[in-house]
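Colleague: pasting the sequence and the predicted coordinates here, then a few questions.
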Amino acid sequence: MIKKALVVVLVALVSACAGIPVSSDYAADYDFAGVSTFAWLPRTEAADGGNNADLDNDLVRQRVTDAVDAQLAVKGLSRALDGVPASVLVTYHLGKEEKVNFNSFGSWYTHFSYYPCYYCDYRPGYGRGYFGHGHFYDDDVWVRSYEESSLMIDIIDAKSKKLVWRGTSKRVMPNMDTPEERRRYIQDTVAAVLAKFPPGAEQHP
């Protein structure tokens, strides 16, 4: 029963990460097989936009750190003890950007009654009128604004101080009302990004 439960949890985590867009880049000549320990690179106050308290505060830093520590531990990397040289250094960068999405619904949709709101009357910002067979109006445009968050995780060779791996994810940021929702959002994003570390990890789990 315990094994079955673990399989279910792993499948759920993989499924959750599968829908998160991620890109990565790395030094092709670097020996990732020799990486066994890591340490956190000290962060500066301006690491994520200066005074943006939403992106860089103690709560967010702890959630990201915990999530990265857990994912690297799963991959066999241990956090180096104080005073002991690590194989690589780890740091991250957070970003947030306001986005606007425009969707246009032309007369073809209104003619065949295929529209998100069939009898919606006029609503500011959402279009106009009654949408049904034989009713033609000007093209309708829906405008939706949203926030897009980005997470970039960098892996740096401890000796040369050169960047050897970088993973990035950009996601639409949902409304999150509780600390647990924020923790899960960060946890899922970090897991998706580090699924590509080391190079080839997704192809050869």
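Modeller: Received the coordinates, thanks.

Colleague: from here on, contacts and neighbour counts on C-alpha atoms
Modeller: Noted.

Colleague: tell me the contacts of residue 71?
Modeller: 190, 191, 194 (C-alpha atoms under 8 Å, 6 or more residues apart in numbering).

Colleague: measure it to residue 33 for me?
Modeller: Look at residue 71 and residue 33: by C-alpha to C-alpha, to the nearest Å, they are 17 Å apart.

Colleague: over to residue 143?
Modeller: Residue 143 is 48 Å from residue 33, by C-alpha to C-alpha.

Colleague: more crowded one of these two?
Modeller: Between residue 143 and residue 33, counted using other C-alpha atoms under 10 Å, the more crowded position is residue 143 (13 against 8).

Colleague: second structure follows, compare the two:
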Amino acid sequence: MMRFLMLAVVALAMTGCASNVVTDYNSSVVFGNYASWAFAGGTDSSSFTSLDGTRVRSAVERELNRKALKQVPEAEADLLVSWQIVPEERLEQTGLGLGFGFGSGNFGWALSAPPPVREIEEGKLVVELADSKSKEVVWRAASRRYLNENQSPETRRELIDEVVAEMFTKYPPGLD
């Protein structure tokens, strides 16, 4: 019993340590050469609502300022920033399944019905930084946490702020 309890505690602790973002980057790029940034003119700001767009832009601006990168006009920027909220659908079981059965000894019959399922649309935030000269993405971060329409405005803002802050703890790469 004690072994099972210890295993459960370790599993729970490891789950709490799992990262909420995934990053990828071009390992041949010298990130120290970048000193300025701008939002890319073609930024796909289509999200669940334009309010989320404002929240994302504000969070990205804050985090890049913390990295001592200067925001400049697009024509002068070393890095171009784009972001999007990628819609994803998932199925969610709601309620309980129903079933009944009967039998005696080593023999029995049972019938059951699965719980009701509903489709939920959520959005995953993706932020990309591209070299302004080559127009190639040099760094990318994607959230493992999702926005959904049922969240309050305050919850959405807090989630976006947390996710973007965690994304930029991994920028520049190699400092972990």
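Modeller: Structure received. These numbers come from a predicted model, not from an experiment.

Colleague: report the TM-score for the pair.
Modeller: Once superposed, chain against chain, the TM-score is 0.71 (TM-score structural alignment, normalised by the length of structure 2); 154 aligned residues with a C-alpha RMSD of 3.2 Å.

Colleague: aligned to residue 200 of structure 1, what sits in structure 2?
Modeller: For residue 200 of structure 1, the aligned position in structure 2 is residue 174, judged by TM-score structural alignment.

Colleague: residues near that match, how many?
Modeller: The criterion is other C-alpha under 10 Å. On that basis, residue 174 of structure 2 has 9 neighbouring residues.

Colleague: could you look up the SS state of it?
Modeller: coil (DSSP: H, G, I helix; E, B strand; the rest coil).

Colleague: tell me the contacts of it?
Modeller: Under the criterion of C-alpha under 8 Å, 6+ apart, residue 174 of structure 2 has no contact partners.

Colleague: can you tell me which residue is spatially central in structure 2?
Modeller: With distances taken as C-alpha atoms, centre = their mean, the residue of structure 2 nearest its centroid is residue 143 (1.4 Å).

Colleague: residue 128 of structure 2: which element?
Modeller: Assignment of secondary structure by DSSP states H and E places residue 128 of structure 2 within strand 117-131.

Colleague: re earlier: next step: the contacts of residue 71 of structure 1 restricted to helices.
Modeller: When helices are assigned by DSSP state H, the members of those inside them are 190, 191, 194.

Colleague: aligned partner of the second one in structure 2?
Modeller: This points to residue 191 of structure 1. Across the two structures, residue 191 of structure 1 finds its equivalent in residue 165 of structure 2, going by TM-score structural alignment.

Colleague: check which helix or strand covers the nearest residue to its match once chain neighbours are set aside.
Modeller: The spatially closest residue to residue 165 of structure 2, leaving aside those adjacent along the chain, is residue 63, at 6.3 Å (C-alpha to C-alpha, 6 or more residues apart in numbering). Counting by DSSP H and E, the element that carries residue 63 of structure 2 is helix 50-66.

Colleague: circling back to that earlier point, how about the ones in helices among the contacts of residue 71 of structure 1 in TSV, adding neighbour count and distance to residue 174 of structure 1?
Modeller: Written out in TSV, the entries for those read as follows (neighbours: other C-alpha atoms under 10 Å; distance: C-alpha to C-alpha, whole Å):
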residue	neighbour count	distance to residue 174 of structure 1
190	27	16
191	21	18
194	22	21
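
Colleague: between those residues, which sits nearest residue 157 of structure 1?
Modeller: Nearest to residue 157 of structure 1 among those: residue 194, at 16.6 Å, using C-alpha to C-alpha.

Colleague: residues contacting that closest one?
Modeller: When contacts are taken as C-alpha under 8 Å, 6+ apart, residue 194 of structure 1 is in contact with 68, 71, 72, 167.

Colleague: and the gap between residue 159 of structure 1 and residue 88 of structure 1?
Modeller: 8 Å.

Colleague: more neighbours: which of the two?
Modeller: Between residue 159 of structure 1 and residue 88, counted using other C-alpha under 10 Å, the more crowded position is residue 88 (27 against 11).

Colleague: now for that one: what does it line up with in structure 2?
Modeller: Aligned against structure 2 by TM-score structural alignment, residue 88 of structure 1 finds its counterpart in residue 79.

Colleague: contacting residues for its match?
Modeller: Residues in contact with residue 79 of structure 2 (C-alpha under 8 Å, 6+ apart) are 34, 36, 37, 38, 129, 130, 131, 132.

Colleague: most neighbours among the residues you listed, which one is it?
Modeller: Neighbours here are counted as other C-alpha under 10 Å. On that basis the top member of the contacts of residue 79 of structure 2 is residue 37, with 26 neighbours.
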